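**Q** Need the 3D shape of this:
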Amino acid sequence: MRIELARRRSRWFLIIALVAGMSLFVAACGSDDDDGGGGDETTAESGEATAEAPKCGLGNGEEATGEPIKLGAIATKQPGTDFSDIPNTASAFFECVNDNGGINGHPVEHIVETEQTDPGQDAALARKLIEDDGVAGIVGSTSLIECDVNHEYYEQQGFYVINSGIAPTCWSTPNSAPVNMGPRY
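**A** This next block holds a predicted model:
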């Protein structure tokens, strides 16, 4: 049963990663206009600037209604260090995906937890997300210590993590996929 659950999580993780990657690719391409110029388009009637609305998800404007796909994130948030903007940005993207058909009709529920660089708290949050909340993956985590504290637990549970790598462990663990430049930039 555990193997089947791990396979199901891996399949959802792959789907989510592909959707996120394709969405970023499409967003990076921008609009394709015929004039080749970089200026604002204007309407002939009003002279006001117009822009095409960005699309995410299926881009169909229909709210996702299926069973939610739960994802989690852990971020450091304490006096002097607040990385919660990163998972909150991921949450905003998932809201847009949900408003545009979700992932094959399923909305994404992004559960963001914050920690204060306490290893016990960090470990408890990872277990809460996986065991209590039942997340299918960890996406958008940005923590000073989370990779060091939780990477073995994630490996045991068959979880792959898309995160911002801060701790050196983020860069040397096979189940961590940091999206930032890392320690060698």
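**Q** When you work out contacts or count neighbours from here on, use the C-alpha atoms and nothing else.
**A** Fine.
**Q** Go through stretch 176-185 and flag the buried ones.
**A** Ser176, Ala177, Pro178 (16 or more other C-alpha atoms under 10 Å).
**Q** In contact with the first one, which residues?
**A** Contacts here follow C-alpha atoms under 8 Å, 6 or more residues apart in numbering; on that basis Ser176 touches His151, Tyr160, Val161, Ile162, Asn163, Cys170.
**Q** In this structure, mark out all the helices, start to finish.
**A** 2-29, 85-98, 119-127, 146-157, 169-172 (DSSP state H).
**Q** Check the offset of the third one from the chain's centre.
**A** Put plainly, it is helix 119-127. 20 Å (C-alpha atoms, centre = their mean, to the nearest Å).
**Q** and what of the last one?
**A** In terms of C-alpha atoms, centre = their mean, the gap separating the centre of helix 169-172 from the centre of its chain is 18 Å.
**Q** ok, back up a step: let me have the helices of the chain in JSON lines, extended by mean neighbour count.
**A** Below are the helices of the chain laid out as JSON lines (neighbours: other C-alpha atoms under 10 Å):
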{"stretch": "helix 2-29", "mean neighbour count": "14"}
{"stretch": "helix 85-98", "mean neighbour count": "20"}
{"stretch": "helix 119-127", "mean neighbour count": "17"}
{"stretch": "helix 146-157", "mean neighbour count": "18"}
{"stretch": "helix 169-172", "mean neighbour count": "17"}
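**Q** Ok, which of these comes nearest Ala136?
**A** helix 2-29 (5.1 Å; C-alpha to C-alpha).
**Q** for this protein, what's the longest strand?
**A** In terms of residue count, the longest strand belonging to the chain (DSSP state E) is strand 69-78.
**Q** And for stretch 118-134, what's in contact with it?
**A** With C-alpha under 8 Å, 6+ apart as the test, stretch 118-134 has contacts from Lys70, Gly72, Ile74, Ile111, Glu113, Glu115, Val135, Ala136, Ile145, Glu146, Val149, Asn150.
**Q** One more, so I can put them side by side:
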Amino acid sequence: MTSARRNFVIRATAVAFAAAALSGAALAQKKYDTGADDKEIKIGNIMPYSGPASAYGVIGKAMQAYFDMVNAQGGINGRKVKFISVDDGYNPAKTVEQARKLVEEEEVLLVFAPLGTPPNSAIHKYMNQKKVPQLFVATGAAKWGDPKNFPWTMGWQPPYTGEGRIYAQHLLESFPNAKIGILYQNDDYGKDYLKGFEEGLGAKTSQIVSKVSYEVTDPTVDSQMVSLKNSGANVFFNITTPKFAAQAIKKAAEIGWKLDAHYLNSVSASVGSVLKPAGLDNSVGLITTQYLKDPTDPAWVNDADFKAWTDWMKKYYPGGDLTNAFNVTAWTHALTMAQVLRQCGDNLTRENVMRQAANLNMQNVPMLLPGVEIKTGPDDFYPVEKEQLSKFDGKTWVRFGKVYGK
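**A** Presented below is the predicted three-dimensional model:
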């Protein structure tokens, strides 16, 4: 062997050993907690597939469809996502049972997008005591953005208090002499909206002439609607989940309650699951806020992201309703979760999941409205904080005015 050849072999062998050492180091750097390994990431989810909030159940089904697409494309960093979604019937006691099942029996890495304020409140302390991420909860209660006291819990959608203040600001500008009636769900969800709205009204809270609540176990809100009409209110703030939102809109029309403005919280603004059951004619003039592209809005017909969403729906969730905005909610939540897992790389520990969730800067996100972004930080656990007012014209929501929020 010539000297040059011998030197080449020595160098090549050294490079091979170095590469092997680096490869070994890379393998050694892989970190996993319960629920993740080289092949799979287990994600838990709690959804009301039954009970009074079952209209939200489509969100869980659509999330499964999103991860089906991800897995068909090779998974995340080479790992398939196993999405385990269970039913709690929107019953907090059942939520506790299901959370324990997911964490202690199914041994998931995290619980993703559990839905509802009362259900999430019931497992808030448990998830933090167990140090298991309760991530991108599907509720806008302000309490989900408290990293100091609850570092394992993070919201996703705009806080209800902020949305309530937006309606109050619009009301003061457009109906300064209004007599206001309010219907709200008697729990943290309803009270957060109410708190933001009253804060926004400031000294004008004296214009609230009637404020009535309902329980999630009530069969209807018919009696509350009659009471509100009889109060003489000419502006109505409708703080309800989908079943009761549809009832309230329909009842207002049946009893001939003529309103100058009817504000409907965004969590129940789906054309497919709320306004159609309530009657599209009965829904004309409703005002809500939006931060997602509404699937019934013709403005997005030629939008590339909307086309991608539609193609996904048709391929992976063919039984899904293309007019139901909750399917957009599912898509945007799931793509955020996927981004966090991508950022985790091979460090799939629960601590790193939360670290990456608190390090998001996602611009031009598919199916979010222009100007709306997903941004978090170690002290900012509110990923989405911008919204725009919209009015229903009988067919779709029509956006107007500025984008509110920071």
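**Q** top of the contacts of stretch 118-134 of the first structure by neighbour count?
**A** With neighbours taken as other C-alpha atoms under 10 Å, the top of the contacts of stretch 118-134 of the first structure is Glu146, carrying 28 neighbours.
**Q** Now check the second structure for the residue matching that one.
**A** Aligned by TM-score structural alignment, Glu146 of the first structure pairs with Pro119 of the second structure.
**Q** where's its match relative to Ala138 of the second structure, distance?
**A** 10 Å (C-alpha to C-alpha, to the nearest Å).
**Q** again with Ser23 of the second structure
**A** 40 Å.
**Q** quick one: which of those two has more around it?
**A** Per other C-alpha under 10 Å, whichever of Ser23 of the second structure and Ala138 has more neighbours is Ala138, with 25 against 12.
**Q** What lines up with that one in the first structure?
**A** So, by TM-score structural alignment, Ala138 of the second structure is matched to Ser164.
**Q** wait, doesn't its match sit right on Val179?
**A** Yes. Applying C-alpha atoms under 8 Å, one finds Ser164 of the first structure in contact with Val179, separated by 5.6 Å.
**Q** Spit out the residues that contact these two alike.
**A** The contact sets of Ser164 of the first structure and Val179 do not overlap (C-alpha under 8 Å, 6+ apart).
**Q** Does Glu199 of the second structure lie in a helix or a strand, and which?
**A** Here Glu199 of the second structure, judged by DSSP states H and E, is contained in helix 188-201.
**Q** packing partners for that helix?
**A** helix 117-130, helix 160-174, strand 180-185, strand 235-239 (3 or more C-alpha pairs under 8 Å, 6 or more residues apart in numbering; DSSP states H and E).
**Q** Tell me the buried residues in the second one?
**A** Taking 16+ other C-alpha under 10 Å as the neighbour-count basis, helix 160-174 of the second structure is seen to contain the buried residues Tyr160, Thr161, Gly162, Glu163, Gly164, Arg165, Ile166, Tyr167, Ala168, Gln169, His170, Leu171.
**Q** what's the distance between the second one and Ala4 of the second structure?
**A** Computed with C-alpha to C-alpha, the distance linking Thr161 of the second structure and Ala4 of the second structure is 75 Å.
**Q** So what's the residue count around Val132 of the second structure?
**A** Val132 of the second structure has 23 nearby residues by other C-alpha under 10 Å.
**Q** Now do the contacts for the closest residue to it other than its chain neighbours.
**A** Nearest residue to Val132 of the second structure in three dimensions, chain neighbours excluded: Leu110, at 5.7 Å (C-alpha to C-alpha, 6 or more residues apart in numbering). By C-alpha under 8 Å, 6+ apart, the contact list for Leu110 of the second structure reads Gly35, Lys42, Ile43, Gly44, Val103, Val132, Pro133, Gln134, Leu135, Arg350.
**Q** Hmm, the second one is touching Val81, no?
**A** So that's Lys42 of the second structure. Yes. In this structure, Lys42 of the second structure is within contact of Val81 by C-alpha under 8 Å, at 6.1 Å.
**Q** I'd like the distance between Met225 of the second structure and Gly60 of the second structure.
**A** Applying C-alpha to C-alpha to Met225 of the second structure and Gly60 of the second structure gives a distance of 31 Å.
**Q** Need the counterpart of Tyr404 of the second structure in the first structure.
**A** Tyr404 of the second structure maps onto nothing in the first structure, by TM-score structural alignment.
**Q** Please, which helix or strand holds Tyr404 of the second structure?
**A** strand 397-405.
**Q** Which secondary structure elements does that strand sit against?
**A** strand 386-392.
**Q** Specify, as a residue range, where the strand it packs on falls in the first structure.
**A** Strand 386-392 of the second structure covers no residues of the first structure once aligned (TM-score structural alignment).
**Q** Also stretch 264-273 of the second structure?
**A** The aligned range for stretch 264-273 of the second structure is empty, by TM-score structural alignment.
**Q** Equivalent analysis for stretch 243-254 of the second structure, please.
**A** Against the first structure, stretch 243-254 of the second structure falls on no residues (TM-score structural alignment).
**Q** and that stretch, how far out from the chain's middle?
**A** 24 Å.
**Q** do stretch 11-30 of the first structure as well
**A** That offset, for stretch 11-30 of the first structure, works out to 10 Å (C-alpha atoms, centre = their mean).
**Q** before we move on, the earlier item: compute the inter-axis angle for the strand holding Tyr404 of the second structure and helix 160-174.
**A** For strand 397-405 of the second structure against helix 160-174, the angle by axes from the mean of the first three to the mean of the last three C-alpha atoms, to 10 degrees is 110 degrees.
**Q** Show me what counts as buried in strand 397-405 of the second structure.
**A** Trp397, Val398, Arg399, Val403, Tyr404.
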